[in-house]
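Enquirer: sequence and predicted structure below; questions after.
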Amino acid sequence: MGISLKLRKELPGSLARFAWGCLSSIAGAALLGVVSVSFSPYQAYAQQERKVSILISPAGSGPYEAFAVMQTRASESHPWLRPIAVETPGFNYNVKYLAENPGLWQNSVIGSGSVLEWAAKTGLKPYYPEPLKAAADYRIIGVMGLTGVVFVTTDPKIQKFEDFIGKRVATGLISQNEWGMYPRMILEGTGMLKKLKSLNMLGTDPNVEALLDGRADVATIVMFSSDGLKHTIQPSPFKLLEASNRPFRYISIPPSVIEEYNKKTGANFHVRRYPPNTLPNQPQEVTTFGNYLLLTAHKSFPEDLAYELTKLWVKMGPVVAQYNAMGKIWTPESISAAARLTPDAVHPGAMRAYKELGLVQ
């Protein structure tokens, strides 16, 4: 103001008015510039960190540890998206918990499975006494891996599925969809459950320990693979079997048995065919059942978050692979598999990311 008054006193009429106008214009432009840079709602929004909770699985499990790596390293690959790995009892819990807590729908995603979500929507007893209505509104973000559930035995007399009659079978917990729920579904749906001597749902490692200790005749293990079975992860129960130095074999489930179960129930199990030597001590092809391990959100999950989370996930697969085996099956083709197989079930934000990345047409 002091400069302006001085100019008005020292310069003659029109020149003073011209100088005053120039100063006013510059000051106004500067003021507008400050406002647009410092207080732009868009820029403030773009720079603000946004957290997405990933309700996944127990601490120490492969999926939890993999997303924990993503959480730790995400800031190196994205300016504002911050995924947070959240320990949970498992995928069965996740599907129910998200459905019952609408307050999480805007900022959370869950570990899930394709058969699991079918069971929840259908109301498959005893796992879901009634259809879980909110599960019908779940949308896939991406695929964590292809799974295969296989029965294993140390008994040379057990050569095929029919030989389970009168035997003691051990599985994972009923709350574990891959390790416990799915094997029980197949045993029950084929009528085999009633013919067993016993079914003991013990847990991931404990069910194999029971086999090795002579408390069970058949145990259950699960494999996790990338799209096309190009890479297969063998979790800890495999190491227990190998370390025992005991002969063991995998029991194939004929594709016709799996397909008949699907036809009768409406389930969507996939037939898995593992070529020889995919697994330890596997001289012949093994056929069994499996599904897709999913990262899922409610349909009201914001589209921009689904888009950014998908791109970050695809980008960070190789980073996670340096620290966790799950990262090795997080290939772009694997993560985007559902977008090609069941596009209508995929979240629009995730689908936009896959199209932009050239992973789907």
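Expert: Okay, I see it. Numbering: from 1, shown residues only.
Enquirer: switch to C-alpha atoms for all contacts and neighbour counts from now on
Expert: Fine.
Enquirer: quick one: the helices in the stretch 51-200 of the chain, in order.
Expert: 62-73, 91-100, 114-122, 182-189 (DSSP state H, counting those that start in this stretch).
Enquirer: what residues sit buried inside the first one?
Expert: By neighbour count with 16 or more other Cα atoms under 10 Å, helix 62-73 contains the buried residues 62, 63, 64, 65, 66, 67, 68, 69, 70, 71, 73.
Enquirer: which one among these gets closest to residue 52?
Expert: residue 71 (9.9 Å; Cα to Cα).
Enquirer: would you list the buried residues of helix 62-73 in JSON lines and tack on distance to residue 233?
Expert: Listed next are those as JSON lines, based on distance: Cα to Cα, whole Å:
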{"residue": "62", "distance to residue 233": "10"}
{"residue": "63", "distance to residue 233": "12"}
{"residue": "64", "distance to residue 233": "15"}
{"residue": "65", "distance to residue 233": "14"}
{"residue": "66", "distance to residue 233": "13"}
{"residue": "67", "distance to residue 233": "16"}
{"residue": "68", "distance to residue 233": "18"}
{"residue": "69", "distance to residue 233": "18"}
{"residue": "70", "distance to residue 233": "19"}
{"residue": "71", "distance to residue 233": "22"}
{"residue": "73", "distance to residue 233": "23"}
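Enquirer: hang on, the earlier thing: got the helices of the stretch 51-200 of the chain as JSON lines, with distance to residue 250 columns?
Expert: Output for the helices of the stretch 51-200 of the chain, formatted as JSON lines (distance: least, Cα to Cα, whole Å):
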{"stretch": "helix 62-73", "distance to residue 250": "23"}
{"stretch": "helix 91-100", "distance to residue 250": "26"}
{"stretch": "helix 114-122", "distance to residue 250": "23"}
{"stretch": "helix 182-189", "distance to residue 250": "14"}
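Enquirer: ok, and here's another one to check against it:
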Amino acid sequence: MSSAATILRRRPRRILVAGGSGFVGSHLCDALIEKGHRVICVDNLETGRIENIEHLLGHPNFSFRSHDVTLPLRIPGVLHEIYNLACPASPPKYQIDPVRTFRTSVIGAINLLNIAREKSARILQASTSEVYGDPEISPQPENYRGSVNTYGPRACYDEGKRAAETLFHDYAECHGVDTRIARIFNTYGPRMCADDGRVVSNFVVQALSGSDMTIYGTGQQTRSFCYVDDLVAGLQALMASPSECAAPVNLGNPGEFTMLELVKLVLEKTGSRSSLVYCDLPVDDPRQRRPDITRAQNWLGWSPRVSLREGLEHTIAYFATELSQGGLAHQRVS
């Protein structure tokens, strides 16, 4: 990383984190506060949880605003950086109201880009590996255009994120907005919701509660799992990167595991005797997902450090505590 980028990262900044009470957003807020930055967390709490940021509410450098990014937002004073993480990321939740999901990605991006333009702030879009659809090549580099379905139950999220990337490109070209785009691959860790439909949280909660472990399809489809601390480090490195890094950058762990490998590891780590139950594969569920992180390594000096085994230990411990304290009682676990 260049010395200029290092200075940019270390200097105290005033930073807006949209979606800051969510799973990834709350960890990002923690990391930014720890570095001495002033953080404005904006979230409508539709999928985020106030419990994720409760420990920050009294901090002098942290403020929370309950707001929907599809509505105009005014931020008084100077603003240096904006992270846009404002959109449900789990299929069961973004499919509840697909039109709203699409509006959050597109209208939310426009509103935040307009703030970035007004404030001359750098803005980072949390995009997704879903822009690659059900990929025909592996691993997926950033110049792969994807194999996507624009007409299906997942399209509201996938196409919303693709449209947001286009907006970031066009605001940079037409208005000179300083933009960054992170294509985030499967991320896991503490503060995930038990009912968000992601495979790690599903398996861990099912194992801890003694429920059947739900395997979709044959279980041979693969994913690459990045621990949340590694992702947050990558997001900050990308935000601090020089202007040559404006093109999309994959952030994820290139280690690839089948669903059967993952479920066996969860069973081993929890000591659970839960049985495996096979169900039909959801529509448009990708068969393979693995990032090519060459660009992140070369541009940012970033690579994930936490192994799946280590990350699962932290995640299992979190959900075990939640379960023992009744924190999962209000959440539906399928």
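Expert: Structure's in. What do you need? Since we're looking at a predicted model, the values are computed, not measured.
Enquirer: got a TM-score for the two of them?
Expert: Laid over one another, the chains give 0.32 as their TM-score (TM-score structural alignment, normalised by the length of the second structure), with 174 aligned residues with a Cα RMSD of 6.2 Å.
Enquirer: separation between residue 335 of the first structure and residue 8 of the first structure?
Expert: 70 Å (Cα to Cα, to the nearest Å).
Enquirer: which among the helices of the stretch 51-200 of the first structure is found nearest to residue 223 of the first structure?
Expert: Using Cα to Cα, the helices of the stretch 51-200 of the first structure put helix 62-73 closest to residue 223 of the first structure, at 11.5 Å.
Enquirer: tell me which other helices or strands that closest one touches.
Expert: Judged by 3 or more Cα pairs under 8 Å, 6 or more residues apart in numbering; DSSP states H and E, the packing partners of helix 62-73 of the first structure are strand 81-86, helix 303-321, helix 326-329.
Enquirer: which strand or helix spans residue 318 of the second structure?
Expert: Assigned by DSSP states H and E, residue 318 of the second structure belongs to helix 308-324.
Enquirer: ok, now residue 273 of the first structure?
Expert: Counting by DSSP H and E, residue 273 of the first structure is part of strand 270-274.
Enquirer: on that earlier part again, report the buried residues of the helix holding residue 318 of the second structure.
Expert: Neighbour-count burial for helix 308-324 of the second structure flags 308, 311, 312, 315, 316, 319, 320, 322, 323 (criterion: 16+ other Cα under 10 Å).
Enquirer: okay, the residues you listed in a markdown table with distance to residue 162 of the second structure next?
Expert: Output for the buried residues of helix 308-324 of the second structure, formatted as a markdown table (distance: Cα to Cα, whole Å):
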| residue | distance to residue 162 of the second structure |
| --- | --- |
| 308 | 28 |
| 311 | 29 |
| 312 | 30 |
| 315 | 30 |
| 316 | 33 |
| 319 | 33 |
| 320 | 36 |
| 322 | 35 |
| 323 | 37 |
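Enquirer: can you map out the helices along the stretch 101-250 of the second structure?
Expert: With DSSP H, counting those that start in this stretch, the ranges of helices along the stretch 101-250 of the second structure come out as 155-175, 199-209, 228-239.
Enquirer: quick check: angle from the shortest one to helix 308-324?
Expert: Between the axes of helix 199-209 of the second structure and helix 308-324, defined by axes from the mean of the first three to the mean of the last three Cα atoms, to 10 degrees, the angle is 50 degrees.
Enquirer: for helix 199-209 of the second structure, packing partners?
Expert: Packed against helix 199-209 of the second structure by the contact rule (3+ Cα pairs under 8 Å, 6+ apart) you find strand 213-216, helix 259-270, helix 308-324.
Enquirer: now the ones you listed in a markdown table, with distance to residue 165 of the second structure?
Expert: Shown next, in a markdown table, are these (distance: least, Cα to Cα, whole Å):
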| stretch | distance to residue 165 of the second structure |
| --- | --- |
| strand 213-216 | 30 |
| helix 259-270 | 30 |
| helix 308-324 | 29 |
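Enquirer: to residue 201 of the second structure, which of those lies closest?
Expert: That would be helix 308-324 among those, by Cα to Cα, at 8.3 Å.
Enquirer: so the closest one versus helix 259-270, what angle?
Expert: For helix 308-324 of the second structure against helix 259-270, the angle by the same axes, to 10 degrees is 60 degrees.
Enquirer: quick revisit: of residue 335 and residue 8 of the first structure, which one has the most company?
Expert: Remark: of residue 335 of the first structure and residue 8, residue 335 carries more neighbours, 27 against 17, as counted by other Cα atoms under 10 Å.
Enquirer: for the more buried one, which non-adjacent residue is closest in space?
Expert: residue 143 (4.4 Å; Cα to Cα, 6 or more residues apart in numbering).
Enquirer: re the thing from before, how much does the strand holding residue 273 of the first structure deviate in direction from helix 114-122?
Expert: Using the same axes, to 10 degrees, strand 270-274 of the first structure lies at 170 degrees relative to helix 114-122.
Enquirer: I'd like the next helix or strand past strand 270-274 of the first structure.
Expert: Following strand 270-274 of the first structure in sequence, per DSSP H and E, is strand 286-290.
Enquirer: what residues of that following strand count as buried?
Expert: Buried, per 16+ other Cα under 10 Å, within strand 286-290 of the first structure: 286, 287, 288, 289, 290.
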